[in-house]
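# Let's see this in three dimensions:
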Amino acid sequence: MKRLLSLMLLACFSMQAQEYFPNNDDISAVSNVTRAITNATIITSPGKMISNGTIIIKNGKIEAIGSGISIPKNAVIEDAAGNYIYPSFIESYGNIAMKSPKRAAGSRTAQYDEGRKGYYWNDHIRAEQSAMDHFEYDSKEAKKYIDAGFGTVQTHFQDGIARGNGMLIALDNTGTDADRILKQESGNFFSLSKSRQSRQSYPTSLMGALALLRQTHFDADWYANGHSKTKDLSLEALNTKKNLVQIIEAGDKKNVLRVDKLGDRVGKQFVIVGGEDAYEMIADIKATNAALIVPINFPNAYDVSNPNLEWFVNLGDMREWKQAPGNLMMLSQAGITYAITTKDLKSPAELMKKLKIAMEYGLTEDQALAALTTTPASILKVNDMVGTLEKGKLANFIITSGKLFEDDTEIYENWVKGSKQVIKNRSIKDIDGSYVATLNGVKYDISIKGNGKKSTVKIDSTTLGSKITYDGNWINIITTQKDKEDKSYTRLLGVISDDNNFHGIAYLPNGQEPAFVAVKEPTDSKTNGKDGNKKGDSKEIKKMGRMTFPNVGYGSETQPTEETILYRNATVWTNEKDGILENTDVLVKDGKISKIGKNLSAGNARVIDATGKHLTSGIIDEHSHIAIDNGVNEAGHNSTAEVTIEDVVDHEDVNIYRDLAGGVTTSQLLHGSANPIGGRSAIIKLKWGYKADEMIYSNSPKFIKFALGENVKQSRYQNGVRFPQTRMGVEQVFEDYFSRARAYANAKGSKDFRYDEEMEVLLEILESERFVSCHSYVQSEINMLMKVAEKHGFRINTFTHILEGYKVADKMAEHGVGGSTFSDWWAYKYEVNDAIPYNGAIMHSQGVVVAFNSDDAEMSRRLNQEAAKAVKYGGVSEEDAWKFVTLNPAKLLHIDDRTGSIKKGKDADLVLWNVNPLSVTARPEITMIDGIVFFDKERDLRFRESIKAERQELVNEMIMAKNKGMKTQTPKKKDKTLYECETIHW
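Okay, the predicted model is just below:
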């Protein structure tokens, strides 16, 4: 029935009204009446104005517009002298008139929904949804937008990762749905958030959502070519709607870049709904060439009056309060196309307040107007209908008391499709101001504010209690007496005169009723009457304050760059056949180790005296989970090879800087251990202040995370329902997926071949193009996986954790697999009861390449001390122990030709230590990567002082804002999730 109704409505969109329907309404509402609004200042589009202009309206459209145009004889004329007319605003990302999605009962544990037959396998892909199916116009909700100046809204059902099409509606509270619906199908919508209507668990991470969107688009292309033997309504809808504007809700600046990269991969240019932090990566966002839809829900100041609560607010959040209002100005200066949305505002009524804050940072009136009118019209491809005031376009405009963005300007009327919707009667005079009335020799000072909603009455500087009502042109003020013991009242009832004074009768407590005149005091026309600033003067533009790379604590004001540096007279741990060299120089040039020797010439190099200090290659953490956004595990399936950590590297994670302070220069960011076949890893250099893509190794070796044991069989899950549930089931998962990958390879080139990102990755493993790092503990499973790999013609690269490696070290050496383990962890769960601290030394003695890893954000800062434990437990030499955290992990990661030792031609990834790096008192003084100093002990001390000073400056500003009466928010402690192997995020 709903589909039938939508078709009926669609059939009459081109008509202003159903002319064959009987009209029982007030004849004044008939839309074919010609109307003329005259004598107004008309802003037809940003920067274009008609003085003393006229708009002719007929059948909901602008029939004529200009100055001195002829008015039809039968027109109903409205005089708008002294008023301004602007195009009504356009909301490009709303959910107005949409029913709320019904939340699925139960927890997200289901694998599939058997009830959705005929649709895509993943319930969060709902491309078949149509906004029309959820449309339910609410005039009260619409009035909030009408009062704020909006005439048109693109709305959609905001549920799912693929959400289907939206619709474009006119906010006409006087018409019918047929009048309101301008386009039944407008944009096609996507997000990174799952559907509330489904219990399906996949995806459980941001990287999973990105991978799902990629594969869905690959499948849609395959389906469009007629290869599917079954019907899929979701993919059909995705293909049907591919010519609509493609809009995706991303969120913050990092996700803007991520979804644009996704769009490039699947051949789409998305319009991206971003955040208020684009200014932090403005050049990168401009390079996407994407149009943005930008929220303006700038954060309120924090209430930091309590010093104990102040420390809940980090420096980055303090800066956001200071800088976010400058986002629109920065977007405009960069030439980025953007529209403004009221998304995330408590009410559309907050729009103008937020815009005026943005204007304090340099946003111009024309830029703001464009972002509300012409730009959204262009983005939505409806600029033939709305966005400007031109002949033939819809008569969507607002009438205001003055210039739109001035403080005292009000919106009187919002005309939508030629239908007038009154917000405030513009015939009622503005009575705000100061007046003087004299009664029986007593002078009353009267102040009226808020369009007659507030009044203040004084006698001899004594404020009296007062209440005011203002209706039509009549004012009624009731005051208490000066003497608080006197409970009698004086009532002033008057009418506004043409000269803006008001006069009437005073009803005194003694029964007298003298006449009075309240004379309005003149205000200086050159000032705004509030802060004394002259309207003609340009106000001082607010500064955004200090911005750094990255824009959080410990960021640098300029991005660090490579230097030519000579380390003079150091103890050099080469990790090469030369061993440890005393009193040796190392020259760094062009990001590489240029020379190693004694008494090297400095040239123009910066010389660092390293006498008594130790120079080593940077520490490499083979197994880390820092610097990952929104989920380390994609736990929804038992194989998730399609996801990659490279999609979600978080370049702003302060643990990067902390690791640098511990001498770490390279980390492998691994997927968690929730499933047997996990996701692909990211091998990064910890280049603090650089964006994520610049951290990832160039020509990075390909790795993937496998896992065995308790985590994958869900031993400690309360509601684990996914296969496998046993260790033998884990083995079967590998057998099954490798068999499927072989079959996939055989199908390549066939007529109906379907590209599958997951199978492509598994095939890379079988062809020894991708290396496996496997989470492991128990001897039997370690043996099992080596046998599975040998059966399928490849070898496991690394067993990580492997706390029972000492039991199978000889077999590991025979297989050719390395062991990346903990120095001395044991007994933290049942399957590690047999762990011993001699594990690393025993594997090393059997010829296994051994590394010590962290798997922990705190341990990664002291891996030098973890390496020293190999000396204590097993008698490993200092040089070999040091290789456990440098050269050996480099070998395991296949980057030892670039880093891991101090050798001419290798990357200058170096650490200068104050003492022997295996000492408990050792600390890095300088950590460099590619010849760029990213940590310097002396600079760190300066950072700490500058952070203290900047925090105090921002605290003072926020306290000042609170004292001025501005809204504040209570500080709340926000602990960053420190991911471990088993952490499930969503």
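# From here on, just use CA atoms for contacts and neighbour counts.
Noted.
# neighbours around Gly597, how many?
The number of residues packed near Gly597 is 15, by other C-alpha atoms under 10 Å.
# list the contacts for it?
By C-alpha atoms under 8 Å, 6 or more residues apart in numbering, the contact list for Gly597 reads 584-586.
# Give me the subset of the residues you listed that lies in strands.
If you go by DSSP state E, the contacts of Gly597 have 584-586 in strands.
# which among these gets closest to Lys454?
Nearest to Lys454 among the ones in strands among the contacts of Gly597: Val586, at 76.0 Å, using C-alpha to C-alpha.
# and the nearest residue to that closest one once chain neighbours are set aside, helix, strand or coil?
By the measure of C-alpha to C-alpha, 6 or more residues apart in numbering, the closest residue to Val586 outside its immediate chain neighbours is Ile596, 4.6 Å from it. Per DSSP: H, G, I helix; E, B strand; the rest coil, the local secondary structure of Ile596 is strand.
# Contacts only, for Ile596.
Residues near Ile596 by C-alpha under 8 Å, 6+ apart: 584-587, 903-904.
# got the residues you listed as TSV, with neighbour count columns?
Formatted as TSV, the contacts of Ile596 follow (neighbours: other C-alpha atoms under 10 Å):
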residue	neighbour count
Thr584	20
Asp585	27
Val586	25
Leu587	24
Lys903	22
Lys904	15
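# As CSV, these with distance to Leu464 would be great.
CSV is the format used below for the contacts of Ile596 (distance: C-alpha to C-alpha, whole Å):
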residue, distance to Leu464
Thr584, 86
Asp585, 84
Val586, 82
Leu587, 81
Lys903, 85
Lys904, 86
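# Which residue would you name as the spatial centre of this structure?
Nearest to the geometric centre of the chain sits Asp252, at 1.6 Å (C-alpha atoms, centre = their mean).
# To compare with the earlier structure, here is another sequence to fold:
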Amino acid sequence: MKKIKLLLFAISIASTAVAQDYFPKNDGVKETNSHYTAFTNATIHVNPTQTINNGVLLIKDGKIVSSGKSINIPENTITIDLEGKHIYASFIDSYTNFGIEKPKRAQGGRRSPQYSATREGFYWNDHIMPEKNAIDHFKYDKKTAEKMRKEGFGVVSTHSMDGIARGTGMLVALNDNDKEATRVIDDVNGQFYSFSKSVTSRQSYPGSLMGSMALLRQVYIDADWYDKGNVPTKDRSLEALIKNRGEISIFEAGDKTNNLRADKIGDQFGINYLIVGGGDEYEMLDQIKASNANYIIPINFPEAYDVTDPYMANYISLEDMRAWNQAPTNPKMLQDKGVPFSLTTFKLDKTSEFTTNLRKAIAYGLSETKALEALTTAPARFLNISDKVGSLDKGKYANFLITSGPVFDKETVLYENWVQGSKHIVNSKDQTDIDGDYTINAGGKTYELNISGSASKPKSKVTIGETEYKSKLNYADNWVTLSFTDEETKETFRTTGIIPKAGGSFSGKIVMPNGAENNFTAAKKVATTSDEKDEDKDKSPSVLPVKPLTYPNVGYGNVTQPQQQNMLFKNATVWTSEAAGVLENTDVLVKNGKISKIGKNLSAGGAIEIDATGKHLTAGVIDEHSHIAALSINEGGQNSSAEVTIEDVVDPEDVNIYRNLAGGVTSIQILHGSANPIGGRSAIIKLKWGEDADGLIYDNSPKFIKFALGENVKQSNWESYSRFPQTRMGVEQLFVNYFNRAKEYDEAKKSGKPYRKDAELETLAEILNGERFISCHSYVQSEINMLMKVAEKFNFRVNTFTHILEGYKVADKMVEHGVGGSTFSDWWAYKYEVNDAIPYNAAIMASQGVTVAINSDDGEMSRRLNQEAGKTIKYGGMTEEEAWKTVTINPAKLLHIDNRVGSIKEGKDADLVLWSDHPMSVYAKAEKTIIEGKTYFDLATDKQKRQAINNERNELMTMMLNEKNGGGKTKPPRQKENKLFHCDTER
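Model (predicted):
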């Protein structure tokens, strides 16, 4: 039925467009207007780089016939003289939801369907809706169209901004004077995507950014499989995706790092997304440029904060203060880098803010030529409609602006916005600018009148000396109506006057408070040269000194990236974490990022020499179980999320990276949380503060995945009654079921026959083949035993039990199975299944031959792991050397990176920490933390950074106070949430 309706709608549009010439004329006398219209003597900006002075623009039937200097004007032509005025192509907004009804949020409680789709015959996930067509939900919005035309726009791309795969968009001309048959330029233009779920469904998957990325990848894989005829059931979603493959793909990413995430997915499937950015691209220009993508850029520049209350001002992060200061440079920075981009009204609170913000971007260095390109030829090119709009060339729609001067000057008035040859008046061309100061004599008093603002929206101010009178002014068709009231006497004066064409003084009638009428004259004052200069100065957007970027562009970021250095540590106490043990008064030479030599009396040979006398040199601390440096931790929308990976959501700007470096940590495994029995894949990273996400991840990184047991996965602490499993027995059966399926999948894959690639089962098959390792969240001995038995049943081994606070009960079985233990030093009794935890756990497991590491699972504890290791000496009597291995070589072994890091050994990466004292002492400070020969933390430099942060904050606050005192907009301070993730964090 839906297809029939769509077909009838399409036929009706086609009929209107083609057959309207022979429709009966029953509603009055009608004649077809076939005349030409010529706009003469104008400065015509054919495109951003081609201008014709005293030119002619000739249009007919909504199209441009020609533009140039010597144009033959036909006899049946209406001629409009535009001497002194300019003509530009109307602007194009590539990203709107114009005329599309806002989707209604799904209702329902916790028991509503969370884990299954609500649609039959469509893709299994409600948030994938490529079959959705904007034209089916479109209704022309005259009110919004008028607002858009006032900002210079003539054409918009619109779609439903809801879901991950959002369906197709459409192109609409903002033409109030015609019907859909004319103003709908293209009813299918572009496929739209985002990382955000649909509000119309309560289906819980995906519940995270990494889940959205995994789902989108699987959609593309499934579409390819479906297209090859391998799926017997009908899927209208995949059919729509396949049908519209030839359309451009537009992706709302929303910020600099998501831009790159979207681009990475596009590269994987051969799609060059047109990416809707976030306005912060200036922070990652090299990576943005390297993406080779086209961008749609919003200009919703942040407002200053109100910092008058010093206590409230402390809540504002330096990152947010910098964003206010630096964001207006974004278009200029993209321009200078050669990144192709267009501009959009998207994300603006009010459409009317667009021109103001655009002028601000120009004041900050965006060239007017580039600005015009970003609003005309660039969006036309991106949307594949350069043959229709974007310039004033022959054959294109007659979409153009008539202005009083250069389009981006603040003094310029936009008179008319012609769309498809249809005139839309924004401001009357005959209206005279009346800004200025006047004197009015009335009732024996002389009033001072100041008129400011634009011709379309003038503002009045009436005063006598210091007394201001409440006033109201209207200006239309060169008639001025002004009323003003004396608040003390409540006397009101009413005036009406006409503005002469040449401007200047005006006169008319004034009605006195007693009702008597008199003539009056508003005599305009002649502005002095200095007044004009001050006036011009006031009308220019203020440009503030822009703070330099750091890497990353947050507090404690590096002004310049650390450089690799050869260095020689002299006379240190060296904790090798190898059989050599602790070496006194020993030298360590670092060359080309590697540990070159270990010994006494080594020669520097040009290396920087560091006196380590009385200090301790160790390998960098390694945290086997961390949740810092990630944007999301859990994908709990399904009982298995093996298809997701933390590598997709590594956050290189998390200040906890820097704090961990201050605690001597150089490598961590970022684990998925424990929302489901089979979690997501891990990211193993080096804490290279200042690098982007890809620069943090280990090259040739070992493959890991997080499994989980216990209370969290069976949802003991949150009420979900529909997701399996609900019991510990169910957890075991889930593992068995998934591994049986993975086994079948792997057999099909190895058979050589066609098979549907499934990212989830692909990951589990890697476990069966010994290509991926399990780190399993665990507590009680019964479940630890259970998972080892399941693994042995499928002929693989669990790599690590993490937490494992009852590991001391099953240490012998762990050794037999070949699994390591990564545990806490002294956490216990924080939930029911931890009641049997003891602080001797690590020492007991180690005594039985288990490879034991101490982990954090906590953003605060992770920077004190050196002290946590020391607790194993108190609880269990481990030797100092063995205790230190629990945070160096042992976690390296568990992560299969011990051939590269974890100990001081010739040939290994120079990931080193120079401590001021015994490394497990509470008094020890990491004086230098080095990764591959680059110093990423230095105690002396840290003090300088702290002072620099204070200075910069004070400078930015002064700028914000000046902004407020100068009448600029400000917003109240807000405290940025510094969220520390744990295993049970919701997302």
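# one step back: His134 of the first structure: which of the ones in strands among the contacts of Gly597 of the first structure is nearest?
Of all these, Val586 has the smallest distance to His134 of the first structure: 68.9 Å, by C-alpha to C-alpha.
# from the ones in strands among the contacts of Gly597 of the first structure, which single one is nearest His614 of the first structure?
Nearest to His614 of the first structure among those: Thr584, at 10.0 Å, using C-alpha to C-alpha.
# the helices in the stretch 801-950 of the first structure, which residues?
Ranges of helices within the stretch 801-950 of the first structure are 809-815, 839-845, 863-872, 878-883, 887-892, 937-963, based on DSSP state H, counting those that start in this stretch.
# so which of those helices is the most packed in?
Of all the helices of the stretch 801-950 of the first structure, helix 887-892 carries the top mean neighbour count, a mean of 26, counting by mean count of other C-alpha atoms under 10 Å.
# tell me, that helix lands on which residues of the second structure?
Here helix 887-892 of the first structure aligns to the second structure at residues 889-894, judged by TM-score structural alignment.
# And for stretch 961-972 of the first structure?
Aligned by TM-score structural alignment, stretch 961-972 of the first structure falls on residues 963-974 of the second structure.
# got the buried residues for that stretch?
The neighbour-count check on stretch 963-974 of the second structure (16 or more other C-alpha atoms under 10 Å) flags 963-964, 970, 973 as buried.
# Provide the secondary structure category for Thr432 of the second structure.
coil.
# Distance to Gly60 of the first structure added to the ones in strands among the contacts of Gly597 of the first structure, as JSON lines?
Formatted as JSON lines, those follow (distance: C-alpha to C-alpha, whole Å):
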{"residue": "Thr584", "distance to Gly60 of the first structure": "85"}
{"residue": "Asp585", "distance to Gly60 of the first structure": "82"}
{"residue": "Val586", "distance to Gly60 of the first structure": "79"}
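# Against Val911 of the first structure, how distant is the counterpart of Leu939 of the second structure in the first structure?
Counting by TM-score structural alignment, Leu939 of the second structure lines up with Lys937 in the first structure. To Val911 of the first structure, Lys937 of the first structure is 11 Å away according to C-alpha to C-alpha, to the nearest Å.
# again, but for Asn473 of the first structure
79 Å.
# And the two? Which one has more around it.
Just comparing Asn473 of the first structure and Val911: by other C-alpha under 10 Å the higher neighbour count belongs to Val911, 28 against 15.
# separation between the more buried one and Ile926 of the first structure?
For Val911 of the first structure relative to Ile926 of the first structure (C-alpha to C-alpha), the value is 6 Å.
# Check Glu280 of the first structure too.
Applying C-alpha to C-alpha, the value for Glu280 of the first structure to Ile926 of the first structure is 27 Å.
# ditto for Gln18 of the first structure
Distance from Gln18 of the first structure to Ile926 of the first structure, counting by C-alpha to C-alpha: 77 Å.
# Could you do Lys449 of the first structure as well?
Taken as C-alpha to C-alpha, the span from Lys449 of the first structure to Ile926 of the first structure is 62 Å.
# Between the two, tell me which one has more neighbours.
For Lys449 of the first structure versus Ile926, neighbours defined as other C-alpha under 10 Å are more numerous around Ile926 (23 against 14).
# In the second structure, what sits opposite that one in the alignment?
Under TM-score structural alignment, Ile926 of the first structure pairs with Lys928 in the second structure.
# wouldn't its match be in contact with Trp915 here?
Yes: counting by C-alpha atoms under 8 Å, Lys928 of the second structure sits close enough to Trp915 to count as a contact (7.4 Å).
# circling back: overlap in contacts, Lys937 and Val911 of the first structure.
Residues touching both Lys937 of the first structure and Val911 (C-alpha under 8 Å, 6+ apart) are 924-926.
# Give the closest residue to Arg606 of the first structure in space, chain neighbours not counted.
Counting by C-alpha to C-alpha, 6+ apart, Ile565 is the residue found nearest to Arg606 of the first structure once chain neighbours are left out, at 4.7 Å.
# List the residues that contact that neighbour.
Per C-alpha under 8 Å, 6+ apart, neighbours of Ile565 of the first structure: 587-589, 605-608, 931.
# change it to 10 Å
By C-alpha atoms under 10 Å, 6 or more residues apart in numbering, the contact list for Ile565 of the first structure reads 586-591, 593-594, 602-608, 931-933.
# same question, Ala842 of the second structure
804-808, 821-826, 850-854, 869, 871-872, 875-876, 878, 883, 886.
# 6 Å instead?
Listed by C-alpha atoms under 6 Å, 6 or more residues apart in numbering, Ala842 of the second structure has no contact partners.
# and what of Gly821 of the second structure?
Taking C-alpha under 6 Å, 6+ apart, we find Gly821 of the second structure in contact with 800-802, 852.
# Can you tell me which of those comes closest to Ser352 of the second structure?
Nearest to Ser352 of the second structure out of the contacts of Gly821 of the second structure is Thr802 (C-alpha to C-alpha; 55.2 Å).
# residues near the aligned partner of the closest one in the first structure, how many?
In the first structure, the residue equivalent to Thr802 of the second structure is Thr800, according to TM-score structural alignment. Neighbourhood size, Thr800 of the first structure [other C-alpha under 10 Å]: 27.
# same thing with Thr355 of the second structure?
By other C-alpha under 10 Å, 17 other residues sit near Thr355 of the second structure.
# That one maps to what in the first structure?
Matched across to the first structure, Thr355 of the second structure falls on Met352, judged by TM-score structural alignment.
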